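Student: attaching a predicted model along with its sequence, questions to come.
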Amino acid sequence: MAKRNGAGRGKVILVAGGAGFVGSHLCSALLRDGNRVICLDNYLTGSPANLSGLETNPLFTMVEQDVCDEIEIDEPLDHIYNLACPASPSSYQADPIHTMMTSVTGTGNLLKLAARHRATFLQASTSEIYGDPKEHPQQEDYWGHVNCTGPRACYDEGKRAAEALCFDSLRAGTVDARVARIFNTYGPHMRFNDGRIVSNFIVQALNNEPLTVYGSGEQTRSFCYVSDLVDGLIRLMNRRQNPGVPVNLGNPGEFTVIELAELVLSRVRTASVIVHEPLPPDDPQRRRPDITRARALLGWEPQVPLQEGLLRTIAWFRQNLAVERAARRSGRSRRQPQLATLSQDL
């Protein structure tokens, strides 16, 4: 794989949503490359714990703020990454109007900030813009099959609107905006109760609870380990020439939900069994990225196989669940690792 273009040159970078699952890993990677990092997050779904160890780095600054409010950063900015939006169904459906406005108003505010600073902008979009796709695998020129009035529309349509804002800004010549369409990502720093399929299965298995499979379990997903995704985001941001088109970032390996459940059960000593529940509305049946464009433009493809990534993720959850249980016994716990039962997605 090619080296990251422009990495390690001491840029000043704003990461909106930087205390979240992916954002916190991105902040760490950017700091390792010698950059100055400003993390902006309202802690709605992010956590200070994800930034543990970063707060003592002199190159790191935390700003607690909602992107829906006007954003002012005093120092010059070179890059802005926008990862600010709840990404699991249980989170984005909890306050769907705020979710939509985070993608529309929030992205608009960040694009204005990028224009003022002449900063390169990267929008974290999603495979959800393809909806329940009728084409498989999904290429970037596929327009998707989305229910614009359904319970998932706040996220799906919000991200589609954010992409439109980015490409309109690019065409207007006001912002060098790039768009990454992120497929199912997993790894450490996922929340215990966020309702995503990998964290659901792992926490259920570690707690000896039934693994909840929605529908038949024959629906498919493609799982990308978080370090691979972060590498792709940085490559897209640091590419000298703007691609001018969205770029899929995900692992093209395709697994059924049942296969994932069995993989987790084979790697956790547990009394858990698989149970089935009704499928939520608009849940995609097949999801797999075509990453031809990412290979050609970025020299990028995932390096961590699912089996290896699962072992790393299980180890992280096992350690943190042990800490959580100890805290609960001592009466200090603020988290309740109860699993959401919404969707096997993202």
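Tutor: That came in fine, so what should we check first?

Student: going by C-alpha atoms from here, please, whenever you check contacts or count neighbours.
Tutor: Fine.

Student: mind listing what Gln138 touches?
Tutor: When the contact criterion is C-alpha atoms under 8 Å, 6 or more residues apart in numbering, the partners of Gln138 are Tyr130, Arg287, Arg288, Pro289, Asp290.

Student: alongside the first one, take a look at this:
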Amino acid sequence: MNTEEQKRILITGAAGFLGSHLCDRFILEGFHVIGMDNLITGDLRNISHLFKLPNFEFYQHDVSKFVHVPGRLDYVLHFASPASPIDYLRIPIQTLKVGSLGTHNLLGLAKSKSARILVASTSEVYGDPLVSPQSEEYWGNVNPVGPRGVYDEAKRFQEAITMAYHNFHGLETRIVRIFNTYGPRMRLNDGRALPTFIAQALEGENLTVFGDGTQTRSFCYVSDQIEGIYRLLLSDYSLPMNIGNPDEMTMNDMAKEIIALTGNASTVIYEKLPVDDPKQRRPDIEKAKRLLDWTPKINRQEGLQRTIDYYRSLPAEELKQKDFTYYNQR
């Protein structure tokens, strides 16, 4: 493609789980991709295969500080943020800043470049929901001063300022509310349920479930999530949209399924439930079905097997770097 015709896209959080998969997708689609990450939770190994490509460049930068990108920009994807409880409890101020200052900086950049911007929100804006499934019209049940408030409120502010730029400045904006997503490149030590369960099972350890295990989650395989995000970016829909898999299951059942798929003789043990841990998490995806013609394609067994195979391919010492001292079964 002629470089003058090639679309240019900035992806923040590019070295993270979702950010790196987004880089892959937009490279595949023929875009010139500019990745940006401060590497506070990202890993350059996730994008090292892209460094040799002429249509990929990378900048190590904290988007909470002024962001400058030379040249034309057609799109901005804002995926920079800690996303697991272990991370945002360890770096709460940075979590709040990337959701507020970082989003403000990137909205300003998009405005100056006349670019369309998509921001990564989360099902966490619904808090511990009082309704299920959660539709985009549900306002949520969030504790702003609880241990999870730094993440929840950063994302709620992010949505508010994004809509303000859309309504006041006429900026083209998109907001994706991401539900539980899993797959290759999830950090084993980020404390979330699935990588922790898989690492424990592969090591022959007991699987740690918090609470009584009856809380539910709905897990979406990463390729389905990326497809939904891609379609939303190219759509003309500016309000928040859920992208996730509505296939709901208890954490007890998920733990047992992982034990069965890994073939190890592990069992389940129970620890105290963390504060404000959501009891249910299930997306209503009717808007995505109707407006994007999107539904998840990868069933849970296939997605889990792919993820288990990925973790099996990692060096043995990485399996020992898990941390399940606090997580919220996301």
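Tutor: Structure's in. What do you need? Just so it is clear, the structure is predicted and the values come from calculations on it, not from any experiment.

Student: any idea what the TM-score is?
Tutor: Remark: TM-score between the superposed chains equals 0.97 [TM-score structural alignment, normalised by the length of structure 2]; 326 aligned residues with a C-alpha RMSD of 1.2 Å.

Student: neighbour-wise, which of the contacts of Gln138 of structure 1 leads?
Tutor: Arg287 (27 neighbours; other C-alpha atoms under 10 Å).

Student: does the alignment partner in structure 2 of it count as helix, strand or coil?
Tutor: By TM-score structural alignment, Arg287 of structure 1 lines up with Arg281 in structure 2. For Arg281 of structure 2, the assignment made with DSSP: H, G, I helix; E, B strand; the rest coil gives coil.

Student: just to revisit the earlier point, need the contacts of Gln138 of structure 1 in CSV (columns: distance to Arg318 of structure 1).
Tutor: Below are those laid out as CSV (distance: C-alpha to C-alpha, whole Å):
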residue, distance to Arg318 of structure 1
Tyr130, 34
Arg287, 28
Arg288, 29
Pro289, 30
Asp290, 33
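
Student: so which of the residues you listed comes closest to Leu339 of structure 1?
Tutor: Nearest to Leu339 of structure 1 among the contacts of Gln138 of structure 1: Arg287, at 23.0 Å, using C-alpha to C-alpha.

Student: ok, the closest residue to that closest one other than its chain neighbours to Tyr186 of structure 1 distance?
Tutor: Nearest non-adjacent residue to Arg287 of structure 1, counting by C-alpha to C-alpha, 6 or more residues apart in numbering: Arg221, 4.9 Å away. Distance, Arg221 of structure 1 to Tyr186 of structure 1, by C-alpha to C-alpha, to the nearest Å: 12 Å.

Student: shared neighbours of those two, anything?
Tutor: Joint contacts of Arg221 of structure 1 and Tyr186 (C-alpha under 8 Å, 6+ apart) do not exist.

Student: Thr325 of structure 2 contacts Gly191, correct?
Tutor: Yes: in this structure, Thr325 of structure 2 is within contact of Gly191 by C-alpha atoms under 8 Å, at 7.4 Å.

Student: who has more neighbours out of these two?
Tutor: Legend: neighbour count by other C-alpha under 10 Å for Thr325 of structure 2 and Gly191, higher for Gly191 (23 against 9).

Student: how about that one, what's its match in structure 1?
Tutor: By TM-score structural alignment, Gly191 of structure 2 lines up with Gly195.

Student: doesn't its match lie inside a strand?
Tutor: No: remark: Gly195 of structure 1 does not belong to a strand; assigned using three-state DSSP, it is coil.

Student: tell me, how many residues neighbour the nearest residue to it once chain neighbours are set aside?
Tutor: Closest residue to Gly195 of structure 1 apart from its sequence neighbours, by C-alpha to C-alpha, 6+ apart: Ala340 at 4.6 Å. Neighbour count for Ala340 of structure 1, taken as other C-alpha under 10 Å: 16.

Student: Ala340 of structure 1 matches what in structure 2?
Tutor: Per TM-score structural alignment, Ala340 of structure 1 is aligned with Phe324.

Student: check whether its match really touches Pro195, as I assumed.
Tutor: No: the pair formed by Phe324 of structure 2 and Pro195 falls short of the contact definition of C-alpha under 8 Å, at 9.8 Å.

Student: shared neighbours, the two?
Tutor: Asn189.

Student: tell me where the stretch 201-330 of structure 2 has strands.
Tutor: 207-210, 216-218, 220-221, 240-243, 248-250, 268-271 (DSSP state E, counting those that start in this stretch).

Student: and the second one, which stretch of structure 1?
Tutor: Think strand 216-218 of structure 2. The aligned range for strand 216-218 of structure 2 in structure 1 is 220-222, by TM-score structural alignment.

Student: go on, the fourth one?
Tutor: Mapped onto structure 1 using TM-score structural alignment, strand 240-243 of structure 2 covers residues 246-249.

Student: show residues contacting that stretch.
Tutor: 127, 139-140, 178-183, 229, 232-233, 289-291, 293-294.

Student: try it again at 7 Å.
Tutor: 140, 178-183, 229, 232, 289-291, 293-294 (C-alpha atoms under 7 Å, 6 or more residues apart in numbering).

Student: with respect to Ile258 of structure 1, which of the residues you listed is nearest?
Tutor: Phe183 (18.6 Å).

Student: wait, what's in contact with that closest one?
Tutor: Each residue near Phe183 of structure 1 by C-alpha under 7 Å, 6+ apart is listed here: Thr126, Ser127, Leu249, Gly250, Leu346.

Student: among these, which recur in structure 2?
Tutor: Among these, the ones whose aligned partners also touch in structure 2 (both residues aligned by TM-score structural alignment, their matches' C-alpha atoms under 7 Å) are Thr126, Ser127, Leu249, Gly250.
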